[in-house]
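Student: Provided below are the primary sequence and the corresponding predicted coordinates.
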Amino acid sequence: MTKEHILIIEDDADIREGIRILLESENYTVSEAENGRNGLETLSSDTDLVILDVMMPGMSGIQVCKEIRRFSNVPVLFLTAKVQEDDKLTGLMAGGDDYLTKPFSYGELLGRVKALIRRYRIYLGKNTTDAIENQDYIETGRIKINQKYNELFLDEKETDLSDIEYRMLLLMMENPGKIFSAQNLYESVWNEPYFYSCNSTVMVHIRKLRVKIETDPQNPKYITTVWGKGYKFDARCD
C-alpha cells in the first residue's frame, strides 16, 4: 500500500523536526518547508495532508492556505499559537479543515492527522471497498451529486468542494427535510466527539457550502436554518 504523504510548512525547525520524527515513526512519508513560498513549491499532487503554521514571517499560513485552495482540495491542518475564536474562524474561512493550538500533545496531533487523511482518501475513492451499486447520482433542482466519483454539478457544470463540504452536502441530500443539529453534523461528518466549540466549525462550513451552491447565499433555498434546532436540506426547490 502506498504510504500517505504529509507536507509540514513551519518556520520553527525544532517543531518541524519533532513532527517529522513522529509521523515517520507512524510510516508516513514527510516533506518539509520552512516558509510559505517553499511550501507551495513543495506541494505536489500526491500530498495527502498539509500541516501549516499560521504565524510565519513573510507569507502567513492564512495566505498559503488561500493559495492552496486555488488548485487543490488537500486537507489543511493549521497549527496556531492563537486561541481566539475569531482567529480559528479566519483559518476555516480561508479553506482550512482543522486546527491545533500550540502547545499540543503528539497524541492529539496524530489523532487529527489520521482523521483528516482517512476522510480525504475516502473522498478520493481510495482505500475503500464500499461500492455504490444502486444509484450513482442524487439530484435536486440545479444540484447533482455523482456519488461514485464524489463530484458536484451545478446546472450541469462541475463545481469543486472540499471533502468536508462534499460529505456534509451528501449527508443532507440523502436525508432531505431532516433537521440536523450542529452536533449531528459534526459527529456524522467529522467522525469525532462533539464539543460546544464545534458549533462555529459547522457554521463556517455551512456558510461556505451556501456560497458554492446557492444563487443567493444570504437567502438560501437549499440549505436552510431551522432556528433553535439546526439545518436541513430542502428538496422541494426548483
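Tutor: Okay, I see it.
Student: can we go C-alpha only for contacts and neighbour counts from here?
Tutor: Will do.
Student: so what secondary structure elements neighbour the longest helix along the chain?
Tutor: Assignment by DSSP state H gives helix 106-123 as the longest helix of the chain. Under the contact criterion of 3 or more C-alpha pairs under 8 Å, 6 or more residues apart in numbering; DSSP states H and E, helix 106-123 touches helix 13-25, strand 49-53, helix 163-174.
Student: I'd like the next helix or strand past it.
Tutor: strand 137-140 (DSSP states H and E).
Student: who are the packing partners of that next one?
Tutor: Against strand 137-140 (3+ C-alpha pairs under 8 Å, 6+ apart) you get strand 143-146.
Student: returning to what we had before: so of the helices and strands packed on helix 106-123, which one's packed in deepest?
Tutor: strand 49-53 (a mean of 26; mean count of other C-alpha atoms under 10 Å).
Student: okay, pairing it with this:
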Amino acid sequence: MKEGKYNLLIADDEKEIRDILRLLLEGEGYELSIAENGREAIDLASDEIDLYILDVNMPELSGFMAGAEIRKRYEAPMIFLTAYSGESDKVMGFSVGADDYIVKPFSNMELLMRIKAVLRRSERGCAKGLAGKKSKLLFQDLALNLENQSVLRQDEVIPLTHTEFKILELLVTHKRKIYTLENIYQSIWEENAVGDSTIMVHIKNIRKKLGDDSRNPKYIKTAWGRGYYVEE
C-alpha cells in the first residue's frame, strides 16, 4: 500500500480493456501500474504492488507464465482475466499462484467485488499473522506458519498460494469437521459460493503439492457426497 492507497498492477494487451480498467479503478481510488504484456508486467512487479490483475491470453508471454515468474519473487495476491471458463484453465491459473479467476465478459461491479474480496482476505491474513496468539499449527508431519503463511515438512518448504494456505489452515484448525464446498467458499471468501469448481480445483492443487493421493489421501480426506476434512 502506497500513501494509504492500494497499488494494483494491470496487464492486458487490449488497449480498450486497459483504458476501461484505468477509468474504473482510478475512480475507486486505486493507484495503478499498467503493462501491455506479460514481460512488462514482470518488469513492473515490485514489493509495492498489492494486487496483480493479469490477462491470460497475451502475446509473447501469457498471463500464466508472467504470473508464475512474478510469484517466484512476490507474494501479493493475483487475479487472472480470461475468455475461457474451462476447468483446465482454472487448474493452470491456480497452480501458478492465482487467488481468483474472472471470466470475460464481466461486469464492473463483479470485478470491483472480486478485487475488494481478495484484498480483504490478504489484509486479514497479514493482520492475523502479526497479531496471532499462535504463530504455528502442527498437523501430522506438517508445520503451518501463520505469520508468513508457509508450510514446512521436515526441511522442505511446500509453496502454497494464499488461498490454498487458508483452506488448509481452515481444515487443520477444525479437525474431523466435514466442510462442504459451500462451507469452505463462505469461510474463505466470506460470500456465497459462485457455483463453480473453484474449491475442488484448490483441493486438487493442495493435494498435488503435498504429494497426496486422492484415492488414499494422507492429509485431506474426502467424505463422499459431503465434503472434505482432516483427521488428527
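Tutor: Looks like it came in fine. Source: prediction; values computed, not measured.
Student: TM-score for this pair?
Tutor: The TM-score (TM-score structural alignment, normalised by the length of the second structure) is 0.89; 230 aligned residues with a C-alpha RMSD of 2.2 Å.
Student: distance of the residue mapped onto Gln84 of the first structure from the second structure from Gly93 of the second structure?
Tutor: Counting by TM-score structural alignment, Gln84 of the first structure lines up with Gly86 in the second structure. Using C-alpha to C-alpha, to the nearest Å, Gly86 of the second structure is found at 11 Å from Gly93 of the second structure.
Student: please say which of those two ends up with more neighbours.
Tutor: Shown here are Gly86 of the second structure and Gly93; by other C-alpha atoms under 10 Å, Gly93 has more neighbours (26 against 10).
Student: and the residue nearest in space to the middle of the second structure, how far from Gly93 of the second structure?
Tutor: Among the residues of the second structure, the one closest to the centroid is Asp99, at 1.7 Å (C-alpha atoms, centre = their mean). Between Asp99 of the second structure and Gly93 of the second structure the computed distance is 9 Å (C-alpha to C-alpha).
Student: read off where the longest helix of the first structure ends up in the second structure.
Tutor: So helix 106-123 of the first structure sits over residues 108-125 in the second structure, by TM-score structural alignment.
Student: that stretch vs the first structure, average distance?
Tutor: Aligned to the first structure and superposed, stretch 108-125 of the second structure gives a mean residue distance of 1.2 Å (mean C-alpha distance after the TM-score superposition for the first structure).
Student: what about Leu154 of the first structure, how many residues nearby?
Tutor: For Leu154 of the first structure, the count of nearby residues is 16 (other C-alpha under 10 Å).
Student: what about the spatially closest residue to it that is not a sequence neighbour, how many neighbours?
Tutor: The shortest distance from Leu154 of the first structure to any non-neighbouring residue, by C-alpha to C-alpha, 6 or more residues apart in numbering, is to Ile143 (4.9 Å). Using other C-alpha under 10 Å, Ile143 of the first structure has 18 other residues around it.
Student: what sits against Ile143 of the first structure?
Tutor: Listed by C-alpha atoms under 8 Å, 6 or more residues apart in numbering, the contact partners of Ile143 of the first structure are 152-155, 213.
Student: from Thr47 of the first structure, how far off is it?
Tutor: 29 Å.
Student: and Lys148 of the first structure, by the same measure?
Tutor: The spacing between Lys148 of the first structure and Thr47 of the first structure, counted by C-alpha to C-alpha, is 22 Å.
Student: equivalent analysis for Arg121 of the first structure, please.
Tutor: Using C-alpha to C-alpha, Arg121 of the first structure is found at 11 Å from Thr47 of the first structure.
Student: next one: Asn219 of the first structure
Tutor: Distance of Asn219 of the first structure to Thr47 of the first structure, computed by C-alpha to C-alpha: 37 Å.
Student: give me the more crowded residue out of those two.
Tutor: Set Asn219 of the first structure next to Thr47 and count neighbours by other C-alpha under 10 Å: Thr47 wins out with 18 against 11.
Student: residue in the second structure matching the more buried one?
Tutor: In the second structure, Thr47 of the first structure lands on Ile49 (TM-score structural alignment).
Student: which residues touch the residue nearest to Asp99 of the second structure when sequence neighbours are not counted?
Tutor: Leaving out its chain neighbours, the residue that sits closest to Asp99 of the second structure by C-alpha to C-alpha, 6+ apart is Met78, at 5.3 Å. The contact partners of Met78 of the second structure, taken as C-alpha under 8 Å, 6+ apart, are 51-54, 67, 97-100.
Student: same thing with Lys212 of the first structure?
Tutor: For Lys212 of the first structure, the contact set (C-alpha under 8 Å, 6+ apart) comprises Thr159.
Student: tell me the spacing between the corresponding residue of the second structure for it and Gly129 of the second structure.
Tutor: Taking TM-score structural alignment, the alignment pairs Lys212 of the first structure with Lys209 from the second structure. As judged by C-alpha to C-alpha, Lys209 of the second structure and Gly129 of the second structure stand 23 Å apart.
Student: Thr198 of the second structure too?
Tutor: Relative to Gly129 of the second structure, Thr198 of the second structure is positioned 25 Å away (criterion: C-alpha to C-alpha).
Student: what's around Asp216 of the first structure, how many residues?
Tutor: 11.
Student: which element is it on?
Tutor: Using DSSP H and E, Asp216 of the first structure sits in no helix or strand.
Student: contacts only, for it.
Tutor: Applying C-alpha under 8 Å, 6+ apart, no residues contact Asp216 of the first structure.
Student: and Leu32 of the second structure, how far is that from His162 of the second structure?
Tutor: Counting by C-alpha to C-alpha, the gap from Leu32 of the second structure to His162 of the second structure is 22 Å.
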